[in-house]
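Undergrad: I would like the atomic coordinates for the input below:
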Amino acid sequence: MGEVLALVDARLRTALGEPDARAAVTFLGADRIEVLRFIDGDVVRYATLGMSGQPMNDPKDLMADPVRGPRAELVLSVRTGPADTDKVLRPLAVLASSPQVEGVIVAPGASLDLGEPLWPGAPFSSVLVAEPGGLVADLELDELMDPVRFLPLLPMTPNEAAWKRVHGAQALQERWLTHGTDLRDPLRGSVTLD
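TA: Reported below is the predicted structural model:
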């Protein structure tokens, strides 16, 4: 696990630069999750480190494979400014620990719901997991292991999350694109959902 996380840490630094802050959270029954903060102009990026230490396994499998299975880390990008987005560190760690704690497989198109704002005053309590590969390239591991994928998180308002459950992730992303939604705006309202 430690070797994988060292490689992931190096990949994040190569893609995003040196983190200017990091915090660690440990939940009962789960491995330690770190959240690294990277500043890039007027955008702050938060990336988890620890989720990929073990592969995600289907909870229906009787025996969890300690080597094979999808591996991922989460990346959230928001604009700096009026919102106290640094309070997202613990919620991100909660989301990153969900494969170990709840036995879920986090993959593109999935919704992850916290049941509370991502940070104080945030209009979002859930995120849409987007396709990887844009910001941080997949990290290939030894041949028996799946690559580590760096999954972008797109904050969703409660109305957007409900609409996504009915119409699907692709339809919501198309609506955001059509309306020119700034998904990095930490205070944005819900996109038009008619």
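Undergrad: use CA for all of it now, contacts and neighbours both
TA: Will do.
Undergrad: and the end-to-end length of stretch 135-148?
TA: Stretch 135-148 stretches 13 Å from its first residue to its last (C-alpha to C-alpha, to the nearest Å).
Undergrad: Only the buried residues of it, if you could.
TA: Buried residues in stretch 135-148, counted by 16 or more other C-alpha atoms under 10 Å: 136, 138, 139, 146, 147, 148.
Undergrad: Run through the residues that contact residue 136.
TA: 11, 12, 15, 16, 150 (C-alpha atoms under 8 Å, 6 or more residues apart in numbering).
Undergrad: whoops, I mixed them up, residue 114
TA: The neighbours of residue 114, taking C-alpha under 8 Å, 6+ apart as the test, are 91, 95, 125, 126.
Undergrad: Leaving out sequence neighbours, find the closest residue to the first one.
TA: Spatial nearest neighbour of residue 91, excluding adjacent residues (C-alpha to C-alpha, 6 or more residues apart in numbering): residue 118 at 6.2 Å.
Undergrad: For the residue nearest the centre of the chain, which three-state class applies?
TA: For the chain, the residue nearest the mean C-alpha position is residue 74 (2.8 Å; C-alpha atoms, centre = their mean). Three-state assignment for residue 74 (DSSP: H, G, I helix; E, B strand; the rest coil): strand.
Undergrad: For the comparison step, fold the sequence that follows:
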Amino acid sequence: MPVVTDLVRARLTATFPGPQAAASVTFLGTTALTVIRFGPDASGLVRYATVGVSEAPMHPPTASVVDPVLGPRAELVLSLRPGRDEVLRTLAVLAATPQVEGLVLTAGATIDLGQPLWPGARLSAVLLGEEAGLVPDLELPDPMEPVRFHPVLPMTADEAALARARGAAHLRQLWLDAGTDLRDPDRVSVLTR
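TA: A predicted model of the protein is given here:
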């Protein structure tokens, strides 16, 4: 059976060619997680991607049986222009939530960290976007589910509150209507426009 993290790393490297650097983080009681920085590319865009979340399938804390093979698998991808390398630890914290809190990372999930995503950021929460957009799903041998790569969309606290109250689709529509650049690390809330 292939090592899932090796396949994930190969998929990411094929998707984001160019300069890269990596940092590994281990939290008490979790396996090591790696965050790879790709870029900047010609447009100044930097991608941060996790490797390690998908090593095991995710299960909610209420699951009566934790299957070591069956269950959803995911990794996270954050795009910023310009990059903010201080976000590496924050992304690792988000990636550890399945192991630490039993959170299943799926499209539409809102995670509020209650603190800036990096020093000085107005953004303190994230919305997980639809998979298979930026990085195609990684098919694994049966019976394992594919690894899904979720875009990490940074949000302000009031945007996170709106997403919880009205739904992620409502917030995404507001962003679309306002032409919000979610890759801008210095952007303001769509609700203050």
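Undergrad: Once they're superposed, what TM-score comes out?
TA: Here the TM-score for the pair of chains, by TM-score structural alignment, normalised by the length of the second structure, is 0.95; 191 aligned residues with a C-alpha RMSD of 1.5 Å.
Undergrad: how far away is residue 165 of the first structure from residue 85 of the first structure?
TA: Counting by C-alpha to C-alpha, the gap from residue 165 of the first structure to residue 85 of the first structure is 26 Å.
Undergrad: Tell me which of these two has more neighbours.
TA: Just comparing residue 165 of the first structure and residue 85: by other C-alpha atoms under 10 Å the higher neighbour count belongs to residue 85, 19 against 12.
Undergrad: preserved in the second structure, out of the contacts of residue 114 of the first structure?
TA: Among the contacts of residue 114 of the first structure, the contacts conserved in the second structure (both residues aligned by TM-score structural alignment, their matches' C-alpha atoms under 8 Å) are 125, 126.
Undergrad: List the contacts of the alignment partner in the second structure of residue 46 of the first structure.
TA: With TM-score structural alignment as the criterion, the equivalent of residue 46 of the first structure in the second structure is residue 48. Counting by C-alpha under 8 Å, 6+ apart, residue 48 of the second structure makes contact with 35, 36, 37, 38, 77, 78, 79, 88.
Undergrad: Pull the contacting residues for the first one.
TA: Applying C-alpha under 8 Å, 6+ apart, we find residue 35 of the second structure in contact with 22, 23, 24, 48, 49, 50, 51, 88, 91, 92.
Undergrad: one more time with 7 Å
TA: The contact partners of residue 35 of the second structure, taken as C-alpha atoms under 7 Å, 6 or more residues apart in numbering, are 22, 23, 24, 48, 49, 50, 51, 88, 92.
Undergrad: on that earlier part again, for the contacts of residue 114 of the first structure, give me JSON lines that also has secondary structure, distance to residue 107 of the first structure and neighbour count.
TA: Listed next are the contacts of residue 114 of the first structure as JSON lines, based on DSSP: H, G, I helix; E, B strand; the rest coil; distance: C-alpha to C-alpha, whole Å; neighbours: other C-alpha atoms under 10 Å:
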{"residue": "91", "secondary structure": "helix", "distance to residue 107 of the first structure": "18", "neighbour count": "18"}
{"residue": "95", "secondary structure": "helix", "distance to residue 107 of the first structure": "12", "neighbour count": "20"}
{"residue": "125", "secondary structure": "coil", "distance to residue 107 of the first structure": "18", "neighbour count": "19"}
{"residue": "126", "secondary structure": "strand", "distance to residue 107 of the first structure": "15", "neighbour count": "23"}
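Undergrad: Go through the contacts of residue 114 of the first structure and say which is closest to residue 42 of the first structure.
TA: Residue 42 of the first structure lies nearest to residue 91 out of the contacts of residue 114 of the first structure, by C-alpha to C-alpha, at 21.9 Å.
Undergrad: Name the nearest residue to residue 132 of the first structure, ignoring sequence neighbours.
TA: Nearest non-adjacent residue to residue 132 of the first structure, counting by C-alpha to C-alpha, 6+ apart: residue 151, 4.9 Å away.
Undergrad: Residue 128 is in contact with that neighbour, correct?
TA: No. Here residue 151 of the first structure does not reach residue 128: they are 9.8 Å apart, not a contact under C-alpha atoms under 7 Å.
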